[in-house]
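K.L.:
Kindly return the folded structure for what I paste below:
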Amino acid sequence: MKRALVVLLLFAATAVLAQDKNPVTSVVREILPRQQKNLVAAVEEMPADKFAYKPTEQQMTFGHLVLHIVQSNNYLCSKIGDLPEVKAAVPLKETDGKDKLVEALKASFDFCTTALNKVDDSKLSDEVELFGGHKGARAFALIALTNDWADHYSSAAMYLRLSGLLPPTAQPKK
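P.N.:
Now for the predicted structure:
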């Protein structure tokens, strides 16, 4: 009985996914809230006095990592949604306080939500200007964005663990 129910649910899920005319952009929109939640929680977990911490001399500070995430979100999402890139009146710095960096991180994810709501799969082959003036498909920016979220979270998790803290996804369920 359970096996039949599982098979039926798999067929139903497949049918629902097959009806989605934008499977790629829909999946990224589905991924965004989880990545946003985890990245923001990781940054909020780090004490303010640790934002200048860097594991080795060659690595960036935690504050620089947060700044990089904000800039990456704003740049890539502007390309994905064909929107002007968000630029602060006063440029954000890695030495800005925790509250300011967290606020900018949250705003960058809000911008990504807006940008992702403006794109559908039919636009993924459109040519956009990417890093260093190189041209590429909008799909490149979309895939780079999801890769960046995973990479940035793993970096933030490493900084937290090296500071004796558990990253959000490793914390016991409350």
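K.L.:
can we go C-alpha only for contacts and neighbour counts from here?
P.N.:
Noted.
K.L.:
how near is L39 to V128?
P.N.:
Remark: distance between L39 and V128 (Cα to Cα, to the nearest Å) = 27 Å.
K.L.:
Show me which of those two is the more surrounded one.
P.N.:
L39 (28 against 19; other Cα atoms under 10 Å).
K.L.:
what comes into contact with the helix of greatest length in the chain?
P.N.:
The longest helix of the chain (DSSP state H) is helix 138-162. Applying Cα atoms under 8 Å, 6 or more residues apart in numbering, the contact partners of helix 138-162 are 28, 35, 38-39, 42-43, 45-46, 54-55, 62, 65, 69, 72-73, 76-77, 79-80, 123-128, 130, 166-167.
K.L.:
Can you flag which of those belong to strands?
P.N.:
With DSSP state E as the criterion, strands contain 127-128 from among these.
K.L.:
Which ones among the contacts of helix 138-162 lie within helices?
P.N.:
In helices, defined here by DSSP H, the members of these are 28, 35, 38-39, 42-43, 45, 62, 65, 69, 72-73, 76-77, 79-80.
K.L.:
Just the buried ones from the residues you listed, in ChimeraX syntax?
P.N.:
Buried residues within the ones in helices among the contacts of helix 138-162, by 16 or more other Cα atoms under 10 Å, are selected in ChimeraX with:
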select :28,35,38,39,42,43,45,62,65,69,72,73,76,77,79,80
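K.L.:
want to put them side by side, so please do this one too:
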Amino acid sequence: MKQSSSLLFFFLIAFQSFGQDYFRETFPQVWQRTIDYTLSVAESMPADRYDFKPEEGFMSFGEQMLHIAGNIEYLTEKITGEKVSFYDREQAAAFKKKDIISILMEANAQVAGLILTISSEALQEEVTFGNVKMSRVNLFYLLRDHQTHHRGQAVVYLRLNEIKVPAYVGW
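P.N.:
Below you'll find the model as predicted:
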């Protein structure tokens, strides 16, 4: 029995170590593809259509892009405990396409840097998000999922404006 417990403990430690290594080896490239595709979608919408929304009550194309940056602010604070802001929300209505793309680039670069510098220990520490305890690794996956969701909405906006959608950048 003692030998079985020792073996199980060894596999649990090895599995946790594998998960950290896997994240560190794969996620930087995954995040870069996320950045590249989001920026490609953002570049595809003409500047004079950044205020487009399919109907009242929806976010505009530009608001979708800013919402991605805002979520990065929120979730990176959950990861690091430090508040960061990429733009003044009171000024957002005056932002042009180039401003929004710059904000997106800065926000995504923040995450890219964090992926490379966060310690293995910090990755595994639990935080509370929406009444759920999860590791910080999960928050990085939430960052990607949220961006994918709103980028997908932005793709629909491009199609509604009969604008060619950039080729998907997946793996």
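K.L.:
Point to the residue nearest the middle of structure 1.
P.N.:
Residue closest to the average C-alpha location in structure 1 (Cα atoms, centre = their mean): W149, at 3.7 Å.
K.L.:
Show me what that one aligns to in structure 2.
P.N.:
Applying TM-score structural alignment, one finds that W149 of structure 1 aligns to Q147 in structure 2.
K.L.:
In contact with A48 of structure 1, which residues?
P.N.:
By Cα under 8 Å, 6+ apart, the contact list for A48 of structure 1 reads 97-98.
K.L.:
I'd like to know how far P23 of structure 1 sits from D120 of structure 1.
P.N.:
In this view, P23 of structure 1 and D120 of structure 1 are 9 Å apart by Cα to Cα.
K.L.:
H146 of structure 2: neighbour count?
P.N.:
By other Cα under 10 Å, 16 other residues sit near H146 of structure 2.
K.L.:
ah, wrong one, I meant L130 of structure 1
P.N.:
Neighbourhood size, L130 of structure 1 [other Cα under 10 Å]: 16.
K.L.:
Could you give the secondary structure assignment for the closest residue to it other than its chain neighbours?
P.N.:
Sequence neighbours aside, G136 is the residue nearest to L130 of structure 1 in space, at 6.4 Å (criterion: Cα to Cα, 6 or more residues apart in numbering). Assigned by DSSP: H, G, I helix; E, B strand; the rest coil, the conformation of G136 of structure 1 is strand.
K.L.:
What's the match for G136 of structure 1 in structure 2?
P.N.:
Taking TM-score structural alignment, G136 of structure 1 has K133 as its aligned residue in structure 2.
K.L.:
Pretty sure that match sits against E126.
P.N.:
Yes - look at K133 of structure 2 against E126 with Cα atoms under 8 Å: they come within range, at 6.0 Å.
K.L.:
which SSE is E103 of structure 1 in?
P.N.:
helix 98-117 (DSSP states H and E).
K.L.:
And the contacts of that helix?
P.N.:
Outside helix 98-117 of structure 1, the residues that reach it (Cα under 8 Å, 6+ apart) are 25, 28-29, 32, 36, 40, 43-44, 48, 51, 63, 66-67, 69-71, 73-74, 77-78, 80-83, 92, 94.
K.L.:
compared with structure 2, how much does that helix deviate?
P.N.:
On superposition with structure 2, the average gap between helix 98-117 of structure 1 and its aligned counterparts reaches 0.8 Å (mean Cα distance after the TM-score superposition for structure 1).
K.L.:
next one: that helix to chain centre, how far?
P.N.:
9 Å (Cα atoms, centre = their mean, to the nearest Å).
K.L.:
quick check: angle from it to helix 138-162?
P.N.:
Counting by axes from the mean of the first three to the mean of the last three Cα atoms, to 10 degrees, helix 98-117 of structure 1 lies at 150 degrees to helix 138-162.
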